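In: Okay, sequence plus prediction incoming.
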Amino acid sequence: MRRSSCGEWLTHEFFLVINEFEFKDRYEWYSTDRHIWENKAVLSDDIILYMMDFLNWVPSFNPETKESGNGLNYYGITVIHNVGADKLISVLDKWLNLFDEAPDTFSLRGDTIWKEEDNGEGYWEQTINRMNRERMQSELNQLIGLAVKATNNNQLIIHFGI
């Protein structure tokens, strides 16, 4: 998994909130409530990056720009309404079925990064992310569970990116 510059694992957090959620207070809410909030899912950045092209099919809303669109705001906040939650369930369910076929541990391609030698020579290197099937499925199932609750109870999912 990828780490931030301070050594922490990079994650994306998803929270189930009521439709009347006060977005003007979102950063204060995040600072005070994120650790005690029960209806949440946390996905590793490696999973999000690998699936990003497919997550771009999910209708969403950016509260910073006040624009509707598709996909996740990687570095910021994304709101997923009912239609987006339905699409999220559909996309993630298909990924879960695919990962049923994976071995217990497997590799996914990561970023292509530039590496430099001490002599100044450089080269591109493809990173590889080692994944645990059960952990990945658990993370995806948590997010599917939030999306099902959002759809059934007319609630929102708020995504906080890295």
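Out: Yep, that arrived. Numbers count the residues shown, from 1 in each chain.
In: from here on, contacts and neighbour counts on C-alpha atoms
Out: OK.
In: Would you mind measuring from the closest residue to residue 76 other than its chain neighbours to residue 64?
Out: For residue 76, ignoring the flanking residues on the chain, the nearest one in space by CA to CA, 6 or more residues apart in numbering is residue 161 at 5.0 Å. The gap separating residue 161 from residue 64 is 13 Å, by CA to CA, to the nearest Å.
In: Can you pick out the residue with more neighbours from these two?
Out: A count of neighbours by other CA atoms under 10 Å puts residue 161 above the other of residue 161 and residue 64, at 18 against 12.
In: Let me see the contact set for that one.
Out: When contacts are counted by CA atoms under 8 Å, 6 or more residues apart in numbering, residue 161 touches 11-13, 72-78.
In: Please enumerate the shared neighbours of residue 161 and residue 64.
Out: Counting by CA under 8 Å, 6+ apart, the contacts common to residue 161 and residue 64 are residue 77.
In: who's in contact with the residue nearest to residue 23 when sequence neighbours are not counted?
Out: Closest residue in space to residue 23, ignoring its immediate chain neighbours: residue 63 at 7.4 Å, by CA to CA, 6+ apart. Contact analysis of residue 63 by CA under 8 Å, 6+ apart lists 23, 77-79.
In: Repeat the analysis, applying 10 Å as the threshold.
Out: 23-24, 26, 76-79, 158 (CA atoms under 10 Å, 6 or more residues apart in numbering).
In: let's bring in a second model and compare:
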Amino acid sequence: MSLEHGFFLVPNKVTYQELMRSNEKNLDVIDSLDISDDLIRYIADSLNWIPCKNPAILMTKESVGINYYGVTLFDQTSAATLESIITAWHSLFMNSPEKLELTGEFVHSSNKRVLGGRERLEFRRNDVLESLERLLSMITRLGEEDLYLYHLGI
């Protein structure tokens, strides 16, 4: 079972505490999406450029990047950068073969005689593109309407 990051598009009146108490059946959740942790880790460096807030600390304190293990709040000030970055990844992955193979993180071997190596991440291109398109749809609404996009880390 793979770890996933959740994305929830909600009206801006929904607080962090309300989202944590709710579930996807909550009428306040406009749209939601889960994205594989492997994919998030692969694109993580570029996600560190996005302006955001960490609602678990201070709603008013500006920050950048996703809170990998916690909650990140994206609002209208995040939308343009977030959309640009996700669009760029979508365009890049459109050129990949159907079996999308990416280089993951370095893994250590438990056998002292065998050196570690990089893990191989495998995705179906169309699944990745579909996830990014759904995320882009949420981001577009974030930029046009008075909404929040919450990211719930692993």
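Out: Received it, and whenever you're ready, just let me know what you need. The structure presented is a predicted model; accordingly, all values stated were derived computationally and were not measured.
In: Could I get the TM-score for this pair?
Out: Here the superposed chains carry a TM-score of 0.90, computed using TM-score structural alignment, normalised by the length of structure 2; 150 aligned residues with a CA RMSD of 1.5 Å.
In: quick one on the thing from earlier: what does the residue nearest to residue 23 of structure 1 align to in structure 2?
Out: Here residue 63 of structure 1 is matched to residue 55 in structure 2, going by TM-score structural alignment.
In: Residue 156 of structure 1 now?
Out: Checking TM-score structural alignment: residue 156 of structure 1 goes with residue 148.
In: quick check, its match in a strand?
Out: Yes. Residue 148 of structure 2: assigned to a strand according to DSSP: H, G, I helix; E, B strand; the rest coil.
In: sorry, back to before: tell me which of the contacts of residue 63 of structure 1 persist in structure 2.
Out: Checked against structure 2 using both residues aligned by TM-score structural alignment, their matches' CA atoms under 10 Å, the contacts of residue 63 of structure 1 keep these contacts: 23-24, 76-79, 158.
In: before we move on, back to that, out of the contacts of residue 161 of structure 1, which are inside strands?
Out: Among the contacts of residue 161 of structure 1, the ones falling in strands (DSSP state E) are 11-13, 77-78.
In: tell me which of the kept ones among the contacts of residue 63 of structure 1 is nearest to residue 149 of structure 1?
Out: Of all those, residue 158 has the smallest distance to residue 149 of structure 1: 13.0 Å, by CA to CA.
In: so residue 113 of structure 2 is in which element?
Out: According to DSSP states H and E, residue 113 of structure 2 maps onto no helix or strand at all.
In: Provide a list of residues in contact with the counterpart of residue 96 of structure 1 in structure 2.
Out: Using TM-score structural alignment as the criterion, the counterpart of residue 96 of structure 1 in structure 2 is residue 90. The contact partners of residue 90 of structure 2, taken as CA under 10 Å, 6+ apart, are 84, 125, 128-133, 136.
In: Drop anything exposed from the residues you listed.
Out: 125, 128-129, 131-132, 136 (16 or more other CA atoms under 10 Å).
In: on that earlier part again, and the contacts of residue 90 of structure 2 as CSV, adding distance to residue 102 of structure 2?
Out: CSV is the format used below for the contacts of residue 90 of structure 2 (distance: CA to CA, whole Å):
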residue, distance to residue 102 of structure 2
84, 21
125, 11
128, 12
129, 15
130, 17
131, 17
132, 16
133, 19
136, 22
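In: Could you list which of the residues you listed belong to helices?
Out: Residues from the contacts of residue 90 of structure 2 lying in helices, with DSSP state H as the criterion: 84, 125, 128-133, 136.
In: Mind telling me the two of the residues you listed farthest from one another?
Out: 84 and 125 (19.7 Å).
In: that older thread, if we only consider the contacts of residue 63 of structure 1, which is nearest to residue 127 of structure 1?
Out: Residue 127 of structure 1 lies nearest to residue 76 out of the contacts of residue 63 of structure 1, by CA to CA, at 24.6 Å.
In: Many thanks, we can stop here.
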